[in-house]
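Enquirer: my questions concern the predicted model and sequence given below.
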Amino acid sequence: MTRTLMTNRDESLSQHPGSLALAILGLGANLGDNPALTLHNAVEAIHQATGVEKIRPASLYSSAPVDAPGPHYTNTAVVLQTALSPLLLLDKMQAIEHDFGRQRNLATVRNAPRTLDIDLLWYDGVEIETPRLTLPHPRMHLRAFVLMPLQELLGADFVIRGAPVSRWLKACKEQMCLRLDSNA
């Protein structure tokens, strides 16, 4: 079931009090001494965040940068339940990125290397388009480093953008993405 919310007023994207939404995050890092450790620590920070419950991380994956230069990324995905609205969850994740040294600068190169990137990929089947947030993530179905962890967590039949993950993965078969371990 897909719910659509399209608005320019961020505050109207609220979660109903007392209810939990299923959300999917994508995490990646390719700067620093140990990107895998960064992701392990970021998953723990997400787990500790107020309003986040029942977190389940995927394995770690290694992938080449897409449409950008730089070292290979270490990636994972996390499925969680949250009482937070999409924008409040985004705010929490951006605060965690900042705590891990991420500097957001609109003048930087798109897809530039980073210490930590946390993307809100999917939120309870909602479609949102605002200046700050588009859900589902507009490129998640085009990235093997997103699709492989999603398949691990939710199965090959999980539908995003009208097709199962397995179908999108076939379209991304040329992208290098290798599983590294069993859990983030």
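Expert: Okay, I see it.

Enquirer: going forward, measure contacts and count neighbours with C-alpha atoms only.
Expert: Noted.

Enquirer: element containing the nearest residue to T134 once chain neighbours are set aside?
Expert: Nearest non-adjacent residue to T134, counting by CA to CA, 6 or more residues apart in numbering: I128, 5.2 Å away. Using DSSP states H and E, I128 sits in strand 126-129.

Enquirer: A further structure is provided below for comparison with the first:
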Amino acid sequence: MQGSAAEVFVGLGANLGDLAATLNAALAELAALPQTQLQAVSSAYRSAPVEAGGPDFLNAVARLHTGLSPLELLDALQAIELRHGRERPFVNAPRTLDLDLLSHGGQSLDLPRLRLPHPRLHQRAFVLRPLIELAPELRLPGLQRLDSYLAGVQGQVIECLGPILSDRKGVPC
């Protein structure tokens, strides 16, 4: 990698198709991005859809170091989603793959295409639990300690399945 690399967190999710295979393929594609290294992957979590219908999701969070800018990384994430058949027929539709840029170098951004940190990450158990697993001390602009939001997502159905994604050792639940 050239220049300085930012610590980045990406949320992964899928609820259509072979979920584990899709997330593993997406992790391999993240690791292959230019100027990017995959550092760690959380445990996998099964979660019920939030504000949507459809089958349960398989979710995880990946920690990357990248020299890509936030918008360059967003473009790369959306290209990976498209390669896996992602369609957007309506808001919160079931999906073959969802890659959300949660945080990029701890910066705050409010652009038409991208808000950082992700504006709903503290409202979703399927993001909070794996993110806290990977980075329990992470501080993000405009947010309190991440674990302080866990009580607010208690009613969301989520189950930790353990380190089933990728060949890297995940942190057990």
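Expert: Right, received. Where do you want to start? Predicted model only: the values in this text are computed from it and were never measured.

Enquirer: one step back: now do the strand holding I128 of the first structure: which elements does it pack against?
Expert: The contact analysis (3 or more CA pairs under 8 Å, 6 or more residues apart in numbering; DSSP states H and E) places strand 126-129 of the first structure against strand 3-6, strand 134-135.

Enquirer: what residues in the second structure pair up with that strand?
Expert: On the basis of TM-score structural alignment, strand 126-129 of the first structure is assigned to residues 107-110 in the second structure.

Enquirer: and that stretch, how far out from the chain middle?
Expert: 17 Å (CA atoms, centre = their mean, to the nearest Å).

Enquirer: show me what counts as buried in it.
Expert: L109 (16 or more other CA atoms under 10 Å).

Enquirer: looking for the alignment partner of I96 of the first structure in the second structure.
Expert: So, by TM-score structural alignment, I96 of the first structure is matched to I80.

Enquirer: tell me the contacts of the residue nearest to T134 of the first structure?
Expert: I128 of the first structure makes contact with 4-7, 134-136, according to CA atoms under 8 Å, 6 or more residues apart in numbering.

Enquirer: now with 6 Å, please.
Expert: 5-6, 134-135 (CA atoms under 6 Å, 6 or more residues apart in numbering).

Enquirer: name the nearest of those residues relative to L22 of the first structure.
Expert: L135 (13.0 Å; CA to CA).

Enquirer: nearest to R56 of the first structure, of the helices and strands packed on strand 126-129 of the first structure?
Expert: Short answer: strand 134-135, nearest of these by CA to CA, at 20.3 Å.

Enquirer: between the two ends of stretch 78-96 of the second structure, what distance do you get?
Expert: 12 Å (CA to CA, to the nearest Å).

Enquirer: contacts for it next, please.
Expert: Taking CA under 6 Å, 6+ apart as the rule, stretch 78-96 of the second structure contacts 14-16, 52, 54, 97.

Enquirer: so how do I select the buried members of those in ChimeraX?
Expert: Command for ChimeraX that selects the buried part of the contacts of stretch 78-96 of the second structure, burial taken from 16+ other CA under 10 Å:
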select :14,15,16,97
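
Enquirer: now the contacts of stretch 78-96 of the second structure as JSON lines including secondary structure and distance to R139 of the second structure?
Expert: What follows is the contacts of stretch 78-96 of the second structure, written out as JSON lines (DSSP: H, G, I helix; E, B strand; the rest coil; distance: CA to CA, whole Å):
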{"residue": "A14", "secondary structure": "strand", "distance to R139 of the second structure": "27"}
{"residue": "N15", "secondary structure": "coil", "distance to R139 of the second structure": "29"}
{"residue": "L16", "secondary structure": "coil", "distance to R139 of the second structure": "32"}
{"residue": "A52", "secondary structure": "coil", "distance to R139 of the second structure": "29"}
{"residue": "G54", "secondary structure": "coil", "distance to R139 of the second structure": "33"}
{"residue": "L97", "secondary structure": "coil", "distance to R139 of the second structure": "27"}
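
Enquirer: in the contacts of stretch 78-96 of the second structure, find the pair that's most separated.
Expert: So, these by CA to CA: farthest apart are A52 and L97, at 15.3 Å.

Enquirer: how about M140 of the first structure: what's its closest non-neighbour residue?
Expert: For M140 of the first structure, the spatially nearest residue (CA to CA, 6+ apart) is V146, at 6.1 Å.

Enquirer: okay, now the equivalent of that neighbour over in the second structure: neighbour count?
Expert: Under the alignment (TM-score structural alignment), V146 of the first structure maps onto V127 of the second structure. A total of 22 residues lie near V127 of the second structure under the criterion other CA atoms under 10 Å.

Enquirer: how big's the offset between the one helix or strand V127 of the second structure maps to and the first structure?
Expert: In the assignment (DSSP H and E), V127 of the second structure maps to helix 125-134. Compared with the first structure after fitting, helix 125-134 of the second structure deviates on average by 0.5 Å (mean CA distance after the TM-score superposition for the first structure).
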